[in-house]
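Q: Need coordinates for the below:
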Amino acid sequence: MLRQPARVVAAGFGLAIAIGTVLLMLPVSSESGEATSWVSALFTSTSAVTVTGLFVVDTPTHWSTFGELVLLGLFQVGGFGIMTFASLLGLLVTRRLGLRMQRSAQAETKTLGLGDVRRVVLGVIALSLLVEAVTAVLLTARFATGYDEPFGSAVYLGIFHAVSAFNNAGFVLYSDSLMGFATDPWICLPIVAAFVLGGLGFPVLFELVRHLRRQQRRWSLHIRITLGAYAALSVVGPVAIIGFEWDNPATLGPHGVGGKLLAGFVQGMSPRTSGFNVLDVGAMQPASLLMSDVLMFIGGGSAGTAGGIKVTTFALLAFVMLAEIRGEPHVHVLGRKLPPEVHRQALTVVLAGVGLVLAATLALLVMTPFKLDDVLFEAVSAFATVGLSTGITPELPAAAQILLVVLMFVGRIGPITFASALALRERGRRYDLPEERPIVG
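A: A predicted model of the protein is given here:
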């Protein structure tokens, strides 16, 4: 894994997507009993495995129960794989760099023991099942008592949406996503809680559990940055959406004050990257779309089911900028000094993401007749594996859909493997070159 982490991760996700594509192409997977085209099956399988949520066919009407169960299995496997792979790679990077700094004899092995792998895998499984089970019980109770669903149907709906929420998949068994539940806190809030927990990442949740059990008193720098940045953006997003959409007759306008606050809160949290929408995204104000673009691009926590460049990367760059503005020679964050290589890694990940999104946006503008707002939103949503859309996804030509497939795949495994590869490739130089400063700005 250390020598070729990108190949291991890419091969695992590629195999899952291929299996999902074959299963979704089977006639038994569709409601009509006819085979689904390979492009639609590939797009849907990729969207499920990368826990994105974009779709080119309507989920509840096109797929049979078998097809829906295939989707559930794909985004469960995808979410589990993301949290496991990312957590192991993060542990691997920390172990290697930590051992190297200590100049320990074990540093030359640069490997993880079976105990480490077992702890991470079992931890991810236990955490996933616990959150999904609690969420499923709450949703099942609401579907059964509030919407008169038969018990079996309520259980099915509860489990499907709980798994989709925790894995930030965004797949819903309703054609209008969660718009029909926009003012129902008993549906919306459990789903928000589930995708926030999934989006924070296993390392953060694991450390929180250890802290609650008093096994660890001091929080690490990673958890403090993640929680702080996540909390700040969780305020900015809902406040912006509520403010921009308050009087929009096509979104929040028809609701009462309480309904506006709840729906605006859910819609403002969703770009972090759950993909559930309680408002008509295509009818939102341009300012709301741009704010959603920013939130989607930033994403959630490292080693979680959310996508994007990650809140930690975003926060680190903010600290770097602050130190430069102040004229400080070093970057200090919450009582800790950041090594220069972390600055470079964060900058590289962000610029690579920006370049990929801009290239995809330009290609989509060339291939489709849609305006920039819609195309940019689609590209960012695919790269950040969010799943929100202004409604143009099913109308895209096959070539554009294939481009989004590539973007979802790269957007999901790229930041994970790219960041770890940058850290693992660090090596010293035996000499340095003469220093010269070019003009900046």
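Q: make it CA atoms for all contacts and neighbour counts henceforth
A: Noted.
Q: now the residue sitting nearest the centre point of the chain: how far from residue 167?
A: Nearest to the mean C-alpha position of the chain, by C-alpha atoms, centre = their mean, lies residue 306 at 1.9 Å. Distance, residue 306 to residue 167, by C-alpha to C-alpha, to the nearest Å: 8 Å.
Q: Name all residues that sit in contact with the two at the same time.
A: Common neighbours of residue 306 and residue 167 (criterion: C-alpha atoms under 8 Å, 6 or more residues apart in numbering): 198-199, 274.
Q: export those to CSV and tack on secondary structure, neighbour count and distance to residue 229?
A: Shown next, in CSV, are the shared contacts of residue 306 and residue 167 (DSSP: H, G, I helix; E, B strand; the rest coil; neighbours: other C-alpha atoms under 10 Å; distance: C-alpha to C-alpha, whole Å):
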residue, secondary structure, neighbour count, distance to residue 229
198, helix, 29, 16
199, helix, 30, 13
274, coil, 37, 17
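Q: Residue 367: which of the residues you listed is nearest?
A: residue 274 (27.3 Å; C-alpha to C-alpha).
Q: ok, the closest one touching residue 165?
A: Yes. In this structure residue 274 lies within contact range of residue 165 using C-alpha atoms under 8 Å: 6.7 Å.
Q: who touches the closest residue to residue 38 other than its chain neighbours in this structure?
A: Leaving aside its chain neighbours, residue 38 sits nearest to residue 25 (6.4 Å; criterion: C-alpha to C-alpha, 6 or more residues apart in numbering). With contacts defined as C-alpha under 8 Å, 6+ apart, the neighbours of residue 25 are 35-38, 41.
Q: one more, for comparison:
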Amino acid sequence: MRATSTVKRPVMPSAGRLREALTGFANRSPSRFAILVFAALILVFTLLFSLPIATVDGSTTPLADALFTAVSVICVTGLSTVDMATHWSVFGHILVYTGVQIGAVGVLTMASILGLIVSRRLGLRAKLIAASDSNPLRMHAGPVAEGQAVRLGDVGKLLTTVALSMVVIEGAVALLLFPRMLIAGIDVGTAAWESLYYSAMAFTNTGFAPNAEGLTQFSEDFWFLGALMIGVFLGAIGFPVILAIATNLRKKRRRWSIHVKLTVWTSLILLVAGALLYIVLEYDNPKTFGHLDAGHTVFQSLFLSTMARSGGFSTIPIDDLNGSSIMVTDMLMFIGGGSASTAGGIKVTTLAVLFLAAFAEARGVETMDSFRRRIPIDVLRLSVAVALWGATIVAVSSILILQITKASLDHVLFDVISAFATCGLSTGLTEQLPDAGVYIMAATMFCGRVGTVTLAAALAQSQRKQLFQNPEERPLVG
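A: As a prediction, the model looks like this:
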């Protein structure tokens, strides 16, 4: 009789099984994995903000306030239901500073970094996750124009750019702020901490202030406010644009992709147009710019236009603005900054594509062209989806907040758009919300930061091919 032997399979360690499970989940649904990562971070920071050590008086922060702060920090929004300067202890402020740095890198980029830590290598799937943060078209089936954003081979460079740009830009802004604080009479230790804090809040487009008086001391200081504007603008143009600029500066022959051109030009147009509108609408308002001379009016209008795009800092009470200016700010906040940036909103390239489509239709041409490049129709479909889902989220949240608070529509709409666009400007309504309203605003911030494309892809079924087409019929439009 032949002896039989049984071969025992090696038992995989628990850490290995966990790593394999996480890798498998990330491979099956990158978008859901990314949302899970952000949700887990929010839960962790909610717990940390709830600890007595996080507050000045050693008390436990209520769940609604701790959760809202965690969402606002991780989603780099800047809205708050407590006084951020006086409520949190040193430990709490360190949590805020650390949280905005983590949240600023983006949902899918953060997921790819976690995947790199778990799998110990940056494989194709991890590259796809990270690259999708710079080009949402990769979330869909079909060919993707890699030149419009970041090539898969450059994803490693993108992750390096994210880390280096945060360190370099925040450090440079802090160096600009530090001597100005010393001149203002602030002691060295406080000036060092607050300059680092302000620079981080500027580049991440968050807008929290470490001191109770906020920007009051520097409300007319061109140097201080100018440094904040630089940090906010560089954070809002997006990491792919920063990578493209850094790459082209090292080359003699510079070639800019259409994504870079659309992002930079649209951002500059919105910045100037917003400033001009604020000058026209607020020059005679005694509560805002009516008491300023021409030079200060122009500068303050430019500052407000920059911050309305997602920066969150303000030198004037928002509820002192005229109703027309509040509406302009609503529009700027909803648009937001560049793709894969620290800013929120539907993104400037989305707006640019929608306008290009409208111009093409007005001219009677079939193709959308810009900078001698043709933009495919699937980009337009994605832009329409992003704008529509964004408007839907704002509308639903506004209706719920209106029903709960019975507040005025302009204030509710302003704070809801600020939450969706992760801007941080407020009319003061957010601080007065009951717990039900706080949870709704927290959900709005989360949806705005994870991105309408990522959220829709996570909730939708897997991509499948449709093997048939229904008969064509044209409805009446317009």
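Q: Which residue is the nearest non-sequential neighbour of the residue nearest to the centre of structure 1?
A: residue 199 is the one closest to residue 306 of structure 1 (C-alpha to C-alpha, 6+ apart), at 4.5 Å.
Q: same thing with residue 233 of structure 2?
A: In space, residue 233 of structure 2 is closest to residue 306, 7.1 Å off (C-alpha to C-alpha, 6+ apart).
Q: mind listing the strands in structure 2 by residue range?
A: Per DSSP state E, structure 2 carries strands over the ranges 368-370, 373-375.
Q: The last one vs structure 1, mean deviation?
A: Read it as strand 373-375 of structure 2. With mean C-alpha distance after the TM-score superposition for structure 1, strand 373-375 of structure 2 departs from structure 1 by a mean of 1.5 Å once superposed.
Q: After alignment, which residue of structure 2 pairs with residue 162 of structure 1?
A: The equivalent of residue 162 of structure 1 in structure 2 is residue 199 (alignment by TM-score structural alignment).
Q: ok, now residue 409 of structure 1?
A: Using TM-score structural alignment, residue 409 of structure 1 sits opposite residue 446 in structure 2.
Q: correct me, but its match touches residue 69?
A: No. In this structure, residue 446 of structure 2 is not within contact of residue 69 by C-alpha under 8 Å, at 11.8 Å.
Q: any common contacting residues for the two?
A: The contact lists of residue 446 of structure 2 and residue 69 share no entry, where a contact means C-alpha under 8 Å, 6+ apart.
Q: Which of the shared contacts of residue 306 and residue 167 of structure 1 sits closest to residue 96 of structure 1?
A: residue 199 (25.7 Å).
Q: contacting residues around the alignment partner in structure 2 of the closest one?
A: The alignment partner of residue 199 of structure 1 in structure 2, by TM-score structural alignment, is residue 236. Residue 236 of structure 2 makes contact with 203, 205, 310, 336-338, 341-343, according to C-alpha under 8 Å, 6+ apart.
Q: again, only this time at 10 Å
A: 202-205, 230, 263, 267, 306, 309-311, 336-344, 347-348 (C-alpha atoms under 10 Å, 6 or more residues apart in numbering).
Q: With neighbour count and distance to residue 82 of structure 1 added, can I get the contacts of residue 25 of structure 1 in JSON lines?
A: Below are the contacts of residue 25 of structure 1 laid out as JSON lines (neighbours: other C-alpha atoms under 10 Å; distance: C-alpha to C-alpha, whole Å):
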{"residue": "35", "neighbour count": "15", "distance to residue 82 of structure 1": "30"}
{"residue": "36", "neighbour count": "23", "distance to residue 82 of structure 1": "27"}
{"residue": "37", "neighbour count": "12", "distance to residue 82 of structure 1": "27"}
{"residue": "38", "neighbour count": "13", "distance to residue 82 of structure 1": "25"}
{"residue": "41", "neighbour count": "24", "distance to residue 82 of structure 1": "21"}
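Q: Which one of the residues you listed is nearest to residue 342 of structure 1?
A: Once C-alpha to C-alpha is applied, the member of the contacts of residue 25 of structure 1 that ends up nearest residue 342 of structure 1 is residue 41, at 39.4 Å.
Q: Matching that closest one against structure 2, which residue comes up?
A: In structure 2, residue 41 of structure 1 lands on residue 66 (TM-score structural alignment).
Q: so who does its match touch?
A: Applying C-alpha under 10 Å, 6+ apart, the residues contacting residue 66 of structure 2 are 42-43, 45-51, 60, 72, 80-82.
Q: distance of it from residue 162 of structure 2?
A: Taking C-alpha to C-alpha, one finds residue 66 of structure 2 at 28 Å from residue 162 of structure 2.
Q: what do you get for residue 309 of structure 2?
A: 20 Å.
Q: Residue 55 of structure 2 now?
A: From residue 55 of structure 2 to residue 162 of structure 2 the distance is 31 Å (C-alpha to C-alpha).
Q: Please say which position in structure 2 residue 432 of structure 1 maps to.
A: Looks like residue 432 of structure 1 aligns to residue 469 there (TM-score structural alignment).
Q: Quick one: neighbours of the residue nearest to residue 46 of structure 1 when sequence neighbours are not counted, just the number.
A: Closest residue in space to residue 46 of structure 1, ignoring its immediate chain neighbours: residue 17 at 5.5 Å, by C-alpha to C-alpha, 6+ apart. For residue 17 of structure 1, the count of nearby residues is 25 (other C-alpha atoms under 10 Å).
Q: For the corresponding residue of structure 2 for residue 17 of structure 1, list the residues it contacts.
A: Aligned by TM-score structural alignment, residue 17 of structure 1 pairs with residue 42 of structure 2. Residue 42 of structure 2 sits next to 36, 48, 66-75, 99, 103, 446 when contact means C-alpha under 10 Å, 6+ apart.
Q: now residue 238 of structure 2
A: 105, 134, 162, 260, 263-264, 337-343, 347.
Q: Of those residues, which is the nearest to residue 182 of structure 2?
A: The closest of these, once distances to residue 182 of structure 2 are taken by C-alpha to C-alpha, is residue 342, at 28.8 Å.
Q: how close does that closest one sit to residue 77 of structure 2?
A: 10 Å.
Q: Which one of those two is surrounded by more residues?
A: Higher neighbour count among residue 342 of structure 2 and residue 77: residue 77, with 37 against 34, using other C-alpha under 10 Å.
Q: Can you find the partner of that one in structure 1?
A: Match for residue 77 of structure 2 (TM-score structural alignment): residue 52.
Q: And the equivalent of residue 29 of structure 2 over in structure 1, how far from residue 418 of structure 1?
A: Aligned by TM-score structural alignment, residue 29 of structure 2 pairs with residue 4 of structure 1. In this view, residue 4 of structure 1 and residue 418 of structure 1 are 11 Å apart by C-alpha to C-alpha.
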